[in-house]
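**Q** Let's see this in three dimensions:
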Amino acid sequence: MKRIGWNEVPRKSGSSHVRLIHKDYANPYIWSFSDSEELGPVMLAKIAKHTGLTEDDL
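**A** Purely as a prediction, here's the structure:
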C-alpha cells in the first residue's frame, strides 16, 4: 500500500490498529491485521475496493 501512496499515521498510545492515509482519499483506512495473519481472497478484495489496490499490487 505504501508503494501506491498510503502512509501510516503515528499510532495513539495503546492502539494496535494502524491508520493509513492517502492524499486522494478523504477517510483513512484502518489496518487491524497482524503481520502473522494470512489474508484470503475475499478480504484482499475488500481491502482493494477501499484503497485502490489492483490485482497487480497484490
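**Q** Every contact and neighbour count from this point should use C-alpha atoms.
**A** Will do.
**Q** Let me know how buried Ala45 is, in neighbour terms.
**A** 16 (other CA atoms under 10 Å).
**Q** That one and Val9: what is the separation?
**A** Separation of Ala45 from Val9 (CA to CA, to the nearest Å) stands at 23 Å.
**Q** sec struct for His50, please.
**A** helix (DSSP: H, G, I helix; E, B strand; the rest coil).
**Q** Alongside the first, I'd like the structure of this one:
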Amino acid sequence: MLDNTGQTVSPDNYTQNFTYNADGTMATVRFTDGSNTWTQTYSYSAGQLASVTNWVRS
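**A** I've put the predicted structure just below:
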C-alpha cells in the first residue's frame, strides 16, 4: 500500500484500530509504527463505500 507521499507502507505488521460512523460504517483505520501514526479514511455515498484514502502519516 502507498501513503500520501507515494511511499510503501505495510499495516499488516501492526495492531490496527478502527473507528466507526454513527450508522455503523467504518470511518478510519489507524496504526502506529513506533514513531508515526498512519490513518486511512473511508467515505460513503448513499450508504455505499465511495472512496478510501491512501495512508496518511501524522
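**Q** TM-score them against each other, please.
**A** Once superposed, the chains reach a TM-score of 0.31 (TM-score structural alignment, normalised by the length of structure 1), with 42 aligned residues with a CA RMSD of 3.9 Å.
**Q** what's the helix or strand for Phe31 of structure 2?
**A** Per DSSP states H and E: Phe31 of structure 2 is located in strand 26-32.
**Q** Please name the nearest non-neighbouring residue to Met26 of structure 2.
**A** Tyr20 (4.3 Å; CA to CA, 6 or more residues apart in numbering).
**Q** show me the contacts for that neighbour.
**A** Tyr20 of structure 2 sits next to 26-28 when contact means CA atoms under 8 Å, 6 or more residues apart in numbering.
**Q** and which of those is nearest Gln48 of structure 2?
**A** Closest approach between the contacts of Tyr20 of structure 2 and Gln48 of structure 2, by CA to CA: Met26, at 11.1 Å.
**Q** since we're on that closest one, how many residues are nearby?
**A** 16.
**Q** That one and Asn17 of structure 2, how far apart?
**A** Computed with CA to CA, the distance linking Met26 of structure 2 and Asn17 of structure 2 is 11 Å.
**Q** same check, this time on Tyr42 of structure 2
**A** 14 Å.
**Q** Same check on Ala50 of structure 2?
**A** 21 Å.
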